[in-house]
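Visitor: What follows is a predicted structure for the sequence shown.
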Amino acid sequence: MSSTGLEKLVDVMTQLRDPESGCPWDLKQTYKTIIPYTIEETYEVVDAIERHDMDDLKGELGDLLFQVVFYCQLAKEEGHFAIDQVIESVCDKLITRHPHVFSDETYETEQALNLAWENTKHQERKKNKNQTSLLDDIPESLPALTRAEKVQKRAAKQGFDWTDIAQVWDKVYEEIAELKHEEQTAEPEQTDKIEDELGDLMFAIVNLSRHYKLNAESALRRATKKFESRFRIMEQQIDREQKTLSEMTLNDMEQQWQQAKRTQQQNK
């Protein structure tokens, strides 16, 4: 155990998976069984960043790095690849995709650079995975807002995009009108049509967020946190009055909500 850095972590992982002296829990894990932990660690990294907690971020990044090492150890045991090959692969990819940094290639505009980036990635997909569409490698498992934004960005980098944000707003209003129309005309059992129109509206909202150069997932997370904060304040107010939410009218709760909103704004 005299090695340092990444090599030390790899050594620790190897010992944890040692058939004779390793950890029983680590030994029974597979690619699929550690997926939930990988997702959890990723969100914990995001949470630490949003809280601006650098000490916590250091620990969470370590936990996430351990997930990468774990997958590489499993692959090594099965004879597929080792972590050195993973590192080499990503280095080659980054160098190939940045000819303006690692070679004499130049681009006159950022748009030209982005287009070259996407074209390079598209050629890699066709070569490595026999993919034919620019959208083929966008994972279905991504959160819905994130995947919608990624699909839109991929298409936009090829020029398939609104040029004026006013057009994006028009599309949002159009989808709102279509959702209202479907809600008013659909039979009670035809909720799939309402769901389709609601999905179209959400997709348009993601597009609006993208045109404002904002991240839809982050925007919704922020809105949810704001709601949660106000709701907690409202609960405290109601508790001080020795009442409960369940015994209040909607009008009473609205008054409490507005007071919580004012309190939250004052505390900023």
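Guide: Nice, thanks for sending it over.
Visitor: Could you use CA atoms for every contact and neighbour count after this?
Guide: Noted.
Visitor: Tell me where the stretch 1-150 of the chain has helices.
Guide: Using DSSP state H, counting those that start in this stretch, the helices of the stretch 1-150 of the chain run over residues 5-16, 24-27, 35-50, 54-77, 83-97, 99-102, 110-129, 144-156.
Visitor: one more structure, for comparison:
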Amino acid sequence: MLDRLVLIMERLRDPENGCPWDREQTFASIAPYTIEEAYEVADACERDDMAALKDELGDLLLQVVYHSRMAEERGAFAIGDVVTAICDKMIRRHPHVFGDGRSPGWEALKAEERRGHADASALAGVALGLPALLRAEKLQKRAARVGFDWPDADGPRAKIIEELAEVESAPDAEARAEEIGDLLFAVVNWARHHHVDAEAALRSANAKFERRFRSMEALADGGFATLDLAAQDRLWDRAKAAEKSPVSAPDSAPSPPR
């Protein structure tokens, strides 16, 4: 079945009879779609929606075939080379399954693969295209493997307080943006020391905010934007309470932090 998809992509990219839009795409123009499809796969997994997961995996597979086809047109590699490479890698990284039963460990195997590459840094291979929170965590973990890390969560917690002060004392917008970046990096570090996935935690917080905000809009019956902040806060309390109980909280509940 993969061969059929490969042939479809070859036809779409045909210089004479292909699709004009597909023909003009490049690695750079397609990459954002690849990232988007990966997120949609993750979303289907989170919702445990098997029908959506099937569709989204197909969309993601199309992205792999798309990039492979463009690489083949350059004479770099083809889809078969991609499949062969990942098969070889998985066998190489699982000697305890496919080899003599002994394994030096996943990270040791990956480190061995990186030897001989132009970039020998402990941070090599942490993709620039990752979401910022996820990339921050990966960079911190890589640094920790070579001993550059706080001994416990107190270090990053103190760093958060320090960075907050630097945000407040920033002399201009550019400096403030830089300090807020440092603050976010410190928060990721603190989350990591508490064994919390910062990317997943923020994704959950986003979903919670969206759920409660939509509930507020429903409670306002189309008039949410006309309410003052105090009235909106009361609706927030009701939306928050409704998640824990079928009975809405009274309008006099204290305003929640946002």
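Guide: Sure, I can see it. Remember, predicted model here, so these are calculated numbers, not experimental data.
Visitor: Any idea what the TM-score comes out to?
Guide: Superposed pair, TM-score by TM-score structural alignment, normalised by the length of the second structure: 0.84. Supporting alignment: 246 aligned residues with a C-alpha RMSD of 2.4 Å.
Visitor: rewinding a little: export the helices of the stretch 1-150 of the first structure to a markdown table and tack on mean neighbour count?
Guide: Output for the helices of the stretch 1-150 of the first structure, formatted as a markdown table (neighbours: other C-alpha atoms under 10 Å):
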| stretch | mean neighbour count |
| --- | --- |
| helix 5-16 | 15 |
| helix 24-27 | 13 |
| helix 35-50 | 15 |
| helix 54-77 | 17 |
| helix 83-97 | 13 |
| helix 99-102 | 13 |
| helix 110-129 | 15 |
| helix 144-156 | 17 |
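Visitor: Make a markdown table from those and add distance to residue 181 of the first structure to it.
Guide: Shown next, in a markdown table, are those (distance: least, C-alpha to C-alpha, whole Å):
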| stretch | distance to residue 181 of the first structure |
| --- | --- |
| helix 5-16 | 58 |
| helix 24-27 | 55 |
| helix 35-50 | 38 |
| helix 54-77 | 46 |
| helix 83-97 | 47 |
| helix 99-102 | 51 |
| helix 110-129 | 39 |
| helix 144-156 | 24 |
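Visitor: quick one: which of these is nearest residue 220 of the first structure?
Guide: Closest to residue 220 of the first structure of those is helix 144-156 (C-alpha to C-alpha; 9.1 Å).
Visitor: Show residues contacting the next helix or strand after that closest one.
Guide: Reading on from helix 144-156 of the first structure to the C-terminus, the next helix or strand found by DSSP states H and E is helix 165-185. Applying C-alpha atoms under 8 Å, 6 or more residues apart in numbering, the external contacts of helix 165-185 of the first structure come out as 162, 193-194, 197-198, 200-201, 204-205, 207-208, 211.
Visitor: Let's see the ChimeraX selection covering just the buried ones among those residues.
Guide: Only the buried entries of these go into this ChimeraX selection, using 16 or more other C-alpha atoms under 10 Å:
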select :194,197,198,200,201,204,205,207,208,211
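Visitor: Can you flag which of the contacts of helix 165-185 of the first structure belong to helices?
Guide: Residues of the contacts of helix 165-185 of the first structure located in helices (DSSP state H): 193-194, 197-198, 200-201, 204-205, 207-208, 211.
Visitor: And the furthest pair within the contacts of helix 165-185 of the first structure?
Guide: Farthest pair in the contacts of helix 165-185 of the first structure, by C-alpha to C-alpha: 193 and 211, 27.3 Å.
Visitor: which one of the contacts of helix 165-185 of the first structure sits closest to residue 152 of the first structure?
Guide: Nearest to residue 152 of the first structure among the contacts of helix 165-185 of the first structure: residue 207, at 7.1 Å, using C-alpha to C-alpha.
Visitor: which position in the second structure aligns with the closest one?
Guide: Counting by TM-score structural alignment, residue 207 of the first structure lines up with residue 189 in the second structure.
Visitor: tell me the contacts of that match?
Guide: Here residue 189 of the second structure is in contact with 137, 140, 156 (criterion: C-alpha under 8 Å, 6+ apart).
Visitor: Compare these with the first structure and list the overlap.
Guide: Using both residues aligned by TM-score structural alignment, their matches' C-alpha atoms under 8 Å, the first structure keeps these contacts from those: 137, 140.
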